[in-house]
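Colleague: Structure of the sequence below:
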Amino acid sequence: MRGLKKQRRIQIVIVATLALALSAGLIGYAMRDGINFFRPPSEIIANPPPPTEVFRIGGLVEDGTLIRGEGETIRFSVTDGGASIPVTYTGILPDLFGEGEGMVGTGRLVDGTFIATEILARHDEQYMPAELIDALEAQGVYRHAEGDPES
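Modeller: Presented below is the predicted three-dimensional model:
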């Protein structure tokens, strides 16, 4: 009887360990495309990612580069003050999107052009992702306004 209880405990521990390993593997598999790294244009120019890698780019929409009217495709450049990357996006842009405004896009870099699948615009004057603020501050383009909390 005693050996049977010990054997049953060992079986339970083995099954629990296998279930934990399987669930960790499934979570990792599900997140493989869900983790997008943010990169400013200067970093992309210095170290271009492969065309298969999905990542986020952020910066300011460069003045004079926004081209509409080519069907649903919109072309513009995003800059962090140190470098500029051309972007194409097919779809409807957010209402607050415009030249000189902050944006974050998700997509891939193909032949030097960022092909965006999603574009986000900041929703008011105060909001900007922390990574974007850090990148723009490093380039000397952005300063916190008086009364703004530092990130």
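
Colleague: make it CA atoms for all contacts and neighbour counts henceforth
Modeller: Noted.

Colleague: Next, name the residue at the spatial heart of this structure.
Modeller: Note on the chain: the residue nearest the mean C-alpha position is Arg56, at 2.8 Å, using CA atoms, centre = their mean.

Colleague: Give me the contacts around the helix or strand containing it.
Modeller: The secondary structure element spanning Arg56 is strand 55-61 (assigned by DSSP states H and E). Where contact means CA atoms under 8 Å, 6 or more residues apart in numbering, the residues beyond strand 55-61 that reach it are 36-41, 76-80, 98-108, 132, 136.

Colleague: Equivalent analysis for stretch 90-97, please.
Modeller: With CA under 8 Å, 6+ apart as the contact definition, stretch 90-97 has outside contacts at 72-74, 103, 116-117, 119-123.

Colleague: structure for this one too, so we can compare:
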Amino acid sequence: MAGLKTRKKQRLVVASLAVSAIAGAILLVIFALGGDSLSLFLQPSDVQQKQIVAGKRFRLGGLVAMGSFGRESDDLTYRFTVTDCAADIPVRFRGLLPDLFREGQGVVTEGALTADGVFIADTVLAKHDENYAPPGTMPKNAEACTHPEGLSDYEAETGR
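Modeller: From the prediction side, this is the model:
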């Protein structure tokens, strides 16, 4: 009978360690995903509504505004504006832009705001244009981007 008690104790110890490890992993995942980190990115109108403080890192997503792209004198620093058709945020990025980056296309940038409201990006991801757009990837205020003819800014500029 003594061996049976030892085996029961071993099972109890192993089971309690397994339950504790699973509970710890669940708590760690909940802690890591808590708060605003669940959203993939903020759009310019979200940034203005939430009044994001300068220096806080986040992802900014939207469309590259038509006519806003420019290169600074060092040829490695770019400036452009990210818009969701209701609000605009100027962006500065130093580095190499992705091949798919262009005005009128979707973009997700990662970085922080400065005190004067310029978003300094250290990462730029371009989203390619397709007919299918998953829910939540187009600007929330897409109707504000349409022209009287019913075309979006991008369609009006490119004729597509």
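
Colleague: Report the TM-score for the pair.
Modeller: A TM-score of 0.73 describes the superposed chains when it is computed by TM-score structural alignment, normalised by the length of the first structure; 143 aligned residues with a CA RMSD of 3.2 Å.

Colleague: Tell me the most packed of the contacts of stretch 90-97 of the first structure, by neighbour count.
Modeller: For those, counting by other CA atoms under 10 Å, the largest number of neighbours falls to Met103: 25 neighbours.

Colleague: Setting aside sequence neighbours, what's the nearest residue to the aligned partner of that residue in the second structure?
Modeller: Under the alignment defined by TM-score structural alignment, Met103 of the first structure is paired with Val107 of the second structure. Counting by CA to CA, 6 or more residues apart in numbering, Val107 of the second structure lies nearest to Ala126, which is 4.5 Å off, once chain neighbours are set aside.

Colleague: Need the three-state assignment for the one you found.
Modeller: strand (DSSP: H, G, I helix; E, B strand; the rest coil).

Colleague: Could I get the contacting residues of whatever residue of the first structure lines up with it?
Modeller: If you follow Ala126 of the second structure across to the first structure using TM-score structural alignment, you land on Ala121. With contacts taken as CA under 8 Å, 6+ apart, Ala121 of the first structure has the following neighbours: 94, 96-97, 101-104.

Colleague: For PyMOL, what selects the buried ones among the contacts of strand 55-61 of the first structure?
Modeller: The buried residues among those can be selected in PyMOL (16 or more other CA atoms under 10 Å) with this line:
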select buried, resi 38+39+40+41+76+77+78+79+80+98+99+101+102+103+104+105+106+107+108+132+136
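
Colleague: all strands for the second structure, in order.
Modeller: Taking DSSP state E as the criterion, the second structure carries its strands at 57-64, 70-71, 77-83, 88-94, 106-113, 119-127.

Colleague: Would you convert those into JSON lines that also reports distance to Cys145 of the second structure?
Modeller: Formatted as JSON lines, the entries for the strands of the second structure read as follows, by distance: least, CA to CA, whole Å:
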{"stretch": "strand 57-64", "distance to Cys145 of the second structure": "10"}
{"stretch": "strand 70-71", "distance to Cys145 of the second structure": "22"}
{"stretch": "strand 77-83", "distance to Cys145 of the second structure": "10"}
{"stretch": "strand 88-94", "distance to Cys145 of the second structure": "12"}
{"stretch": "strand 106-113", "distance to Cys145 of the second structure": "13"}
{"stretch": "strand 119-127", "distance to Cys145 of the second structure": "18"}
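
Colleague: rewinding a little: what residues are up against the match of Met103 of the first structure?
Modeller: For Val107 of the second structure, the residues meeting the contact criterion (CA under 8 Å, 6+ apart) are 61-64, 82, 101, 124-127.

Colleague: again, 10 Å this time
Modeller: Applying CA atoms under 10 Å, 6 or more residues apart in numbering, we find Val107 of the second structure in contact with 60-64, 82-83, 100-101, 124-128, 137.
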